[in-house]
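> Sequence and predicted structure are below.
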Amino acid sequence: MLEQIRQATTYIRGLSPLVPEAGIILGSGLGNLAAEITDRTEIPYGDIPHFPPATVEGHSGKLILGRLGGRPIVAMAGRYHYYEGHSMQQVTFPVRVMKALGIRTLLVSNAAGGMNRQFRVGDLMIITDHINLQPEHPLRGRNIDELGPRFPDMSEPYAKSLVAKAKDIAAAKGISLHTGVYVGVQGPTFETRAEYKFMHAIGGDAVGMSTVPEVIVAIHSGLQVFAMSVITDLGIRDEDNVITHEEVLVAAKAAEPHLTYIFSELVRQL
């Protein structure tokens, strides 16, 4: 893996000399934040060594280096998912590369199903903790000490200091926020009603098919992490509710301006 990281990093640096301070992962329907990035260099995933092409609608599949809020950043416009058939090492490989490029902070967004009855479609939820129900772990196998410790501490996967900053940013702008626990599942099926009830009963407020593996690897790499969900459906509430990916994308687009503002300001204040 170390050689693969070196090859990918060398290729990217050959196209952009920028040394990013923060990395951003944009989830389903949340790619428009990329339009706010200035002095940009765009690199299709398929051109980067050991990056598979993205396959999911709503994920454009390119790495963008540039400036956001005046700060140097690298952004993933689209991510990989375990359900696409990638290994967990492939899903999280971009985090390793962003770390090698120089980032110290990772910001993650996703579209998620709401299980907290206080939530409405289009709400934003800062993730304060997660429950990992994915069937594979990104750190399984021989540990590479150069990348991180064998047993990383997960007691604070989402930095409290960044959560506090985001709350202040939102309050100053009059943006309503929730906080809660994100449950990570494999997908690609949306959850059954019984599964929604189960995950809410064990402490989950929102559920999605991403984020957790990337955050685990970010913590293993020594990065600070902030993550936010856009609540795009409410599977726990309406017995007649049917969820489609198209509806998820529409809800994400509607909430995106507020998420973009919070992420941009958070980067600026790092």
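Noted; the coordinates are in hand. As the structure is a computational prediction, the values presented were derived from the model and not from experiment. Numbering: from 1, shown residues only.
> Could you use CA atoms for every contact and neighbour count after this?
Will do.
> which helix of this protein spans the most residues?
Counting by DSSP state H, the longest helix found in the chain is helix 245-268.
> ok, and what's touching it?
22, 28-30, 32-33, 58, 68-71, 107, 111, 121-124, 162, 165-166, 169-170, 175, 230-233 (CA atoms under 8 Å, 6 or more residues apart in numbering).
> do the same with stretch 155-175
With CA under 8 Å, 6+ apart, stretch 155-175 has contacts from 126-129, 176-177, 215-216, 219, 224-227, 258, 262, 265-266.
> can you check stretch 231-238 too?
111-115, 117, 119-125, 191, 193, 196-197, 206, 241-243, 247-249, 251-252.
> can you rerun that using 6 Å?
Contact with stretch 231-238 is made by 112-115, 121-123, 196, 248, 251, as judged by CA atoms under 6 Å, 6 or more residues apart in numbering.
> Then stretch 61-69?
With CA under 6 Å, 6+ apart as the criterion, stretch 61-69 contacts 37-45, 54, 72-78, 264, 268.
> likewise stretch 75-90?
So stretch 75-90 is in contact with 23-27, 31, 59-64, 91, 138, 187-188, going by CA under 6 Å, 6+ apart.
> Could you identify the buried members of those?
Buried members of the contacts of stretch 75-90, counted by 16 or more other CA atoms under 10 Å: 23-27, 31, 59-64, 91, 138.
> of those, closest to E3?
V91 (17.1 Å; CA to CA).
> Save the buried ones among the contacts of stretch 75-90 as CSV, and put in secondary structure and distance to Y83 too.
Converted to CSV, those look like this (DSSP: H, G, I helix; E, B strand; the rest coil; distance: CA to CA, whole Å):
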residue, secondary structure, distance to Y83
G23, strand, 23
I24, strand, 21
I25, strand, 18
L26, strand, 17
G27, coil, 15
G31, helix, 20
H59, coil, 14
S60, coil, 17
G61, coil, 16
K62, strand, 19
L63, strand, 21
I64, strand, 24
V91, helix, 10
P138, coil, 14
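> Helices along the chain, start to end?
Going by DSSP H, the chain shows helices at 2-15, 88-101, 160-173, 193-201, 212-220, 245-268.
> so which of those comes closest to M154?
Of those, nearest to M154 by CA to CA is helix 212-220, at 7.4 Å.
> Which residue lies nearest the spatial centre of this protein?
V108 (3.0 Å; CA atoms, centre = their mean).
> One more to weigh against that first structure:
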Amino acid sequence: MSNEVSGLPHSENDEMRTKSLLTSYTYNEVEEIAKSVLNRVKCRPTLGIILGSGCGKLAEGVEEKEVISYKDIQGFPVSTVPGHEGRLVFGKLKGKSVVLMQGRAHCYEGYSPQKITLPVRTMKLMGVKVLFVTNAAGGINEKFSVGDIMIIKDHLNLAGFAGINPLVGMNDERFGPRFPALSGAYDEELRKIAKQTAADMGMTKFFQEGVYSMMVGPSFETVTECRFLKLIGVDATGMSTIPEVTVARHCNMRVFGLSLITNKCVMEFESQEFANHEEVLATGEMRSQDLQRFVAEMVSKIDV
């Protein structure tokens, strides 16, 4: 039975709500946000799941639901994109205490990477130890098909080359080190469990493994950009995930990532095909049941 949790009076949050989109949050501020959220739910999550475009129905498998809208959480960025509900869903999944982000914010909506990753830091201070991230992505690898699910083994932070990184600014050692290592960002043990789970469930025909890259968006990639990504070893590309993974690893959370291949990236100048968000949502709908079953089974197999 779902329980929609009402927000605090907005007047109590005026100072936090008037912060700029570009503002970072201190450890003490994040701690207060985490406490305020936990005071409104019974659940004490140890596993967090971020649901990307077309993946929101994964929340349907959660039992003992408690729901809080992002707009009722001080400082949280509010999702503006179709397919992103914009709420935290707390409860039980395969007996594990979880919190799901049903939708996320993006840099292309005008938010800074520091703002986008506030929910991840909040999860950490709520007690989350393992983070699952999902996204919709365009297939760069020509062996991939629309509807494939890619286990992320590494990422290429192209936006980071231009200074778009959530760790820019003052560092607080209570979150993590000034210079965190991101080699091995996607937990090897969790990836092994995922591959075995896909095999046990008879899903290997549409499971892949590869490298994810993030472009800021909101425009889809040009032909030349797609060819460049292929040249440098990228298998799938999207507009999210890397800021959240960067902060999660900075906070010493274990990370597992999945990309749902929702479209094939256009590699030929003469092509009459064009990427569009409607295709992303349609593919998410088509593969939603498989994703729900797979993620639930993964959750049942890990210790958190």
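Yes, it's here. Just so it is clear, the structure is predicted and the values come from calculations on it, not from any experiment.
> Fetch the TM-score of the aligned pair.
The TM-score (TM-score structural alignment, normalised by the length of the first structure) is 0.98; 270 aligned residues with a CA RMSD of 1.0 Å.
> The contacts of stretch 231-238 of the first structure into JSON lines, with extra columns for neighbour count and distance to V95 of the first structure?
Shown next, in JSON lines, are the contacts of stretch 231-238 of the first structure (neighbours: other CA atoms under 10 Å; distance: CA to CA, whole Å):
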{"residue": "A112", "neighbour count": "29", "distance to V95 of the first structure": "21"}
{"residue": "G113", "neighbour count": "27", "distance to V95 of the first structure": "24"}
{"residue": "G114", "neighbour count": "30", "distance to V95 of the first structure": "26"}
{"residue": "M115", "neighbour count": "27", "distance to V95 of the first structure": "28"}
{"residue": "V121", "neighbour count": "18", "distance to V95 of the first structure": "29"}
{"residue": "G122", "neighbour count": "21", "distance to V95 of the first structure": "27"}
{"residue": "D123", "neighbour count": "23", "distance to V95 of the first structure": "27"}
{"residue": "Y196", "neighbour count": "22", "distance to V95 of the first structure": "29"}
{"residue": "V248", "neighbour count": "22", "distance to V95 of the first structure": "25"}
{"residue": "A251", "neighbour count": "20", "distance to V95 of the first structure": "27"}
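> Dump the residues you listed into TSV; add distance to E3 of the first structure as well.
Shown next, in TSV, are these (distance: CA to CA, whole Å):
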residue	distance to E3 of the first structure
A112	35
G113	38
G114	40
M115	42
V121	43
G122	42
D123	41
Y196	41
V248	38
A251	40
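> Where does stretch 166-173 of the second structure end up in the first structure?
Mapped onto the first structure using TM-score structural alignment, stretch 166-173 of the second structure covers residues 138-145.
> residue ranges for the strands of the stretch 51-200 of the first structure, please.
Using DSSP state E, counting those that start in this stretch, the strands of the stretch 51-200 of the first structure run over residues 62-68, 71-77, 105-114, 124-132, 178-184.
> I'd like to know which elements the fourth one is packed against.
Strand 124-132 of the first structure sits against strand 178-184, strand 224-233, with contacts defined as 3 or more CA pairs under 6 Å, 6 or more residues apart in numbering; DSSP states H and E.
> ok, now the last one?
Using 3+ CA pairs under 6 Å, 6+ apart as the contact criterion, the elements in contact with strand 178-184 of the first structure are strand 124-132, strand 206-208.
> With the second structure overlaid, report how far it is off on average.
Strand 178-184 of the first structure differs from its equivalent in the second structure by a mean of 0.4 Å after superposition (mean CA distance after the TM-score superposition for the first structure).
> give me the stretch of the second structure that that strand matches.
Going by TM-score structural alignment, strand 178-184 of the first structure lines up with residues 208-214 of the second structure.
> about what we covered before: what's the matching residue for the residue nearest to the centre of the first structure over in the second structure?
In the second structure, V108 of the first structure lands on V133 (TM-score structural alignment).
> Can you verify my assumption that that match contacts S259?
No. If you go by CA atoms under 6 Å, V133 of the second structure and S259 don't touch, sitting 8.5 Å apart.
> which residues are in contact with both of the two?
Contacts common to V133 of the second structure and S259, judged by CA under 6 Å, 6+ apart, are absent.
> Surely T117 of the second structure and E244 touch.
Yes. Taking CA under 6 Å as the definition, T117 of the second structure is a contact partner of E244 at 5.4 Å.
> What sits closest to A111 of the first structure if chain neighbours are left out?
Nearest residue to A111 of the first structure in three dimensions, chain neighbours excluded: V230, at 4.9 Å (CA to CA, 6 or more residues apart in numbering).
> What residue in the second structure is paired with the one you found?
In the second structure, V230 of the first structure lands on L260 (TM-score structural alignment).
> Ok, Q4 of the first structure next?
Per TM-score structural alignment, Q4 of the first structure is aligned with E29.
> and M215 of the second structure, what does it touch?
With CA under 6 Å, 6+ apart, M215 of the second structure has these contacts: M239.
> One more pass at 10 Å, please.
M215 of the second structure sits next to 107-108, 156-160, 221, 225, 237-240, 242 when contact means CA atoms under 10 Å, 6 or more residues apart in numbering.
> which position in the second structure aligns with L30 of the first structure?
Using TM-score structural alignment, L30 of the first structure pairs with C55 in the second structure.
> what residues are up against that match?
83-84, 102-103, 134-136, 260, 281, 283-285, 287-289, 291-292.
> Please report the distance of the residue nearest to A111 of the first structure from M98 of the first structure.
24 Å (CA to CA, to the nearest Å).
> So for those two, which residue has more residues nearby?
Ranked by neighbour count (other CA atoms under 10 Å), V230 of the first structure and M98 place V230 first, with 32 against 28.
> just checking, the more buried one touches G180?
No. Contact criterion CA atoms under 10 Å: V230 of the first structure and G180 do not qualify, at 11.8 Å.
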